[in-house]
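In: Sequence first, predicted coordinates after that:
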Amino acid sequence: LTSTSIYFQPETDSDDSRKSRMQRWRLARLSEVHGRRFLLRPCALELFFADAQGVFFAFGDQRERMRFYRTLRRQSGTCPLLSSPRSLHPPRVLEHYRWTHLWQTRQISNFEYIMRLNVIAGRSYNDLTQYPVFPWVISDYTSDTLDLSNPATFRDLEKPIGALSPDRLEAFLDRYQSLKLVPDPQMPPFMYGSHYSSAGVVLHYLIRQEPYTSMAIDLHDGRFDCPDRLFFNVHESYASCTTSMTDVKELIPELFCMPEMLLNSNKFGFGTLQDGNAVDSVVLPPWAKGDPWEFVRLHKEALESEHVSSNLHKWVDLIFGYKQRGPASEEANNVFFYLTYEGGVDIDEIEDPQDKHATEQQIYHFGQTPSQLMTEPHPARLPAAECILTLGS
């Protein structure tokens, strides 16, 4: 870190010059700095620049991170675009930017608000284990026409994805109560053993796009996963997420803005399903008319619909808010495995190398809950009639 730039020289034995060359970022282009976790350790920073580029640095420990951050803040004279508050505490960052007020008064879209919450809560495109999370908003994947005026078209945003099916929820609660009957001080009881967001979930959705295709192959020891477990059909995926005891995944932003992810443009051979059909491009709901661009258009329209606008705060409470932890999370049937939560474990305190490695692998592969941003119920969005802005306001 100099008075004008940040330089990074990778340590690598690779012959690939692209991986070993020094990188440089000008401080004059720096616009935001956010605290980040890496494997649940508060030892990372993510820097955003005026060209929307984001860089994720994981330091050796929290003290090293703070040393770098304080030095960077002292360079503020050379960072004219830097708008971040000095605090790295996510709730304070949220308060500083006033994104909730802007969303309430309809000055930003639902999509932008969810993205802003993700960024502040530590989600990043630069870390598959903490990728931005978006909600399933539609429950109708069989109709020829998508009726956005019908409440039955939409998923219940007040419930976590694992609680949408009463029968499955009963099974989750039975397990939860069984775990509570035999307390284990090392492992608090949980409802869901899998998570709504993980590296595997991201690769599941983006398997048709490089570099995620290669990452998915690496994850499964040099081959694609079993064809029937791939993302091959939107309706089947939603059915799995609402009925399977091992599947409670939510969505990723690309499903609202990137139709290309639904196409097998690279002609990968994903294999054949048990019914004999080959896995190719994603099979879309009838209302999308077989067109990925139409699917994304309608999916985004549903996200920005009045129904979702009126209920999105309930989902925010589950993922980022007061129903994420504590008694409120139990009442909302929203309790996950303890190693997904910030503060669930201090990896640096684990002395046994094997235990430490196993814990890191659990955190890396099985999901991490975002940082909690709110401890009070999230306010609802104001009616559109109350948010009419005059020209020039």
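Out: Yes, it's here. Residues are numbered from 1 along each chain as shown.

In: only C-alpha atoms for contact and neighbour calcs from this point on.
Out: Fine.

In: Could you list every helix and strand in contact with the helix or strand that contains Val202?
Out: Assigned by DSSP states H and E, Val202 belongs to helix 199-205. For helix 199-205, the elements it packs on are helix 212-219, helix 353-366, judged by 3 or more CA pairs under 8 Å, 6 or more residues apart in numbering; DSSP states H and E.

In: Now for Arg325, how many residues are close by?
Out: The local packing of Arg325 (other CA atoms under 10 Å) involves 19 other residues.

In: Could you pull up the contacting residues of it?
Out: Taking CA atoms under 8 Å, 6 or more residues apart in numbering, we find Arg325 in contact with Val335.

In: For Ala332, see how far away it is.
Out: Using CA to CA, to the nearest Å, we find Arg325 at a distance of 10 Å from Ala332.

In: And Glu294, by the same measure?
Out: Distance from Glu294 to Ala332, counting by CA to CA: 34 Å.

In: chain center to the helix holding Val202: distance?
Out: On the basis of CA atoms, centre = their mean, to the nearest Å, the separation between the geometric centre of helix 199-205 and that of its chain is 11 Å.

In: ok, residues contacting the longest helix along the chain?
Out: Under DSSP state H, the helix in the chain containing the largest number of residues is helix 166-181. The contact list for helix 166-181, computed with CA under 8 Å, 6+ apart, reads 162-163, 189-192, 242-245.

In: Could I get the buried residue list for it?
Out: Of the residues in helix 166-181, those buried under the neighbour-count criterion (16 or more other CA atoms under 10 Å) are 168-169, 172-173, 175-176, 179.

In: now do stretch 206-218
Out: 206-209, 212-216.

In: how much space between the residue lying closest to Glu64 once chain neighbours are set aside and Arg37?
Out: Take Glu64 and drop its neighbours on the chain: the residue closest to it by CA to CA, 6 or more residues apart in numbering is Cys43, 7.6 Å away. For Cys43, the distance to Arg37 (CA to CA) stands at 6 Å.

In: let's bring in a second one:
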Amino acid sequence: FPWILRDYVSETLDLTDPAVFRDLSKPIGVANERHARDVKEKYESFEDPTGTVDKFHYGTHYSNAAGVMHYLIRTQTFTTGSNQVSCATRFDCSDRQFHSVPAAWQARMENPVDVKELIPEFFYFPEFLENQNGFDLGCLQLSNEKVGDVVLPRWARSREDFIYQHRKALESEYVSAHLHEWIDLIFGYKQRGPAAVEALNVFYYCTYEGAVDLDAIADETQRKALEGIISNFGQTPCQL
């Protein structure tokens, strides 16, 4: 599911104002237009001396197992799964955890490397925003604030209200008129080829269907490494 809003700081959410919505015609990595030049330069300057790796705009992916567990860290069995993916026996650094909806959006605005989109739970499951199990998620480094329940936008009165308003935004006239642009990026003609290059929408080659023939890789270590990348760090869906 896409990030659909860009306003997480106002006291009220006006869904009749186009300015509160994200530009769905652009990948999340360049939702902040200031990142477009850097992303384009990275693509144009990249060269793999082995000739194996094609040029790409993003080395991470918008949907992967690690991203799902990042958002659902407060919800078992995803809590356990998160530690397994990171090969850790304890939680990640508190500042890197999903601790605030406004902060998560701000991270997208400040860091073109972080291209995680949303998961369906943002539109129907308020419980994932609550630390019901009382997990010790540590404290933020700068404020020393303890990480517990997810911090909500100012316009949300409660977790349930956040889900309600977020779903209402998804069903709004603006999103209905522009969602096809995001679908073009993820599933359609801007997913691959020249249109993807022009749209700044090319990801690491291993994430694309058919890009790697695992059966043809004789080296077991190399094959398992590629399987791990595909499994944990993202796979682009089949192109429509």
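Out: Everything's here; your move. Note that the structure is predicted; figures quoted are calculated from it, not measured.

In: TM-score of the superposition?
Out: Remark: TM-score between the superposed chains equals 0.96 [TM-score structural alignment, normalised by the length of the second structure]; 238 aligned residues with a CA RMSD of 1.1 Å.

In: rewinding a little: next, format the helices and strands packed on helix 199-205 of the first structure as TSV and append distance to Leu30 of the first structure.
Out: Listed next are those as TSV, based on distance: least, CA to CA, whole Å:
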stretch	distance to Leu30 of the first structure
helix 212-219	28
helix 353-366	29
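
In: Tell me which of these sits nearest to Phe68 of the first structure.
Out: For those, proximity to Phe68 of the first structure was assessed by CA to CA; helix 353-366 is nearest, at 24.6 Å.

In: That closest one: how far from the chain's middle?
Out: From the chain centre to the centre of helix 353-366 of the first structure is a distance of 20 Å (CA atoms, centre = their mean).

In: Quick one: list the elements packing against that helix.
Out: helix 199-205.

In: in the second structure, what residues pair with the helix it packs on?
Out: Counterpart in the second structure of helix 199-205 of the first structure, with TM-score structural alignment as the criterion, is residues 65-71.

In: quick one: the matching stretch to the first structure mean distance?
Out: With the two structures superposed, stretch 65-71 of the second structure lies on average 0.4 Å from its match in the first structure, counting by mean CA distance after the TM-score superposition for the first structure.

In: Buried residues in that stretch, which are they?
Out: Neighbour-count burial for stretch 65-71 of the second structure, counted by 16+ other CA under 10 Å, picks out 65-71.

In: Adding distance to Pro237 of the second structure, write those out as TSV.
Out: Below are the buried residues of stretch 65-71 of the second structure laid out as TSV (distance: CA to CA, whole Å):
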residue	distance to Pro237 of the second structure
Ala65	14
Ala66	17
Gly67	16
Val68	16
Met69	19
His70	20
Tyr71	20
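
In: all strands for the first structure, in order.
Out: Along the first structure, the segments classed as strands by DSSP state E run 5-8, 23-26, 30-38, 41-49, 54-58.

In: Show where the first one falls in the second structure, residue numbers please.
Out: Same thing as strand 5-8 of the first structure. Going by TM-score structural alignment: strand 5-8 of the first structure matches no residues.

In: And the last one, by the same measure?
Out: Following TM-score structural alignment, the aligned partner range for strand 54-58 of the first structure in the second structure is empty.

In: Contacts for that strand next, please.
Out: The set of residues that contact strand 54-58 of the first structure without belonging to it, under CA under 8 Å, 6+ apart, is 38, 43-48, 65, 126.

In: That strand to strand 30-38, inter-axis angle?
Out: With axes from the mean of the first three to the mean of the last three CA atoms, to 10 degrees as the basis, strand 54-58 of the first structure and strand 30-38 are set at 40 degrees to each other.

In: ok and strand 54-58 of the first structure relative to strand 41-49, angle-wise?
Out: For strand 54-58 of the first structure and strand 41-49, the angle between their directions (the same axes, to 10 degrees) works out to 160 degrees.

In: Can you show me the helices along the stretch 51-200 of the first structure?
Out: Residue ranges of the helices in the stretch 51-200 of the first structure, as given by DSSP state H, counting those that start in this stretch, are 62-74, 90-97, 99-104, 110-120, 166-181, 199-205.

In: which strands and helices sit next to the second one?
Out: Same thing as helix 90-97 of the first structure. Checked by 3+ CA pairs under 8 Å, 6+ apart, helix 90-97 of the first structure has helix 110-120 packed alongside it.

In: who's in contact with the helix it packs on?
Out: By CA under 8 Å, 6+ apart, the list of residues contacting helix 110-120 of the first structure from outside reads 34, 90, 93-94, 99-100, 103, 124, 132-134, 303-304, 309, 312, 320, 370.

In: distance between that helix and the chain's centre?
Out: Shown here is helix 110-120 of the first structure, whose average C-alpha point lies 10 Å from the average C-alpha point of the whole chain (CA atoms, centre = their mean).

In: for stretch 125-142 of the second structure, same thing?
Out: Relative to its chain's centre, stretch 125-142 of the second structure lies at 19 Å (CA atoms, centre = their mean).
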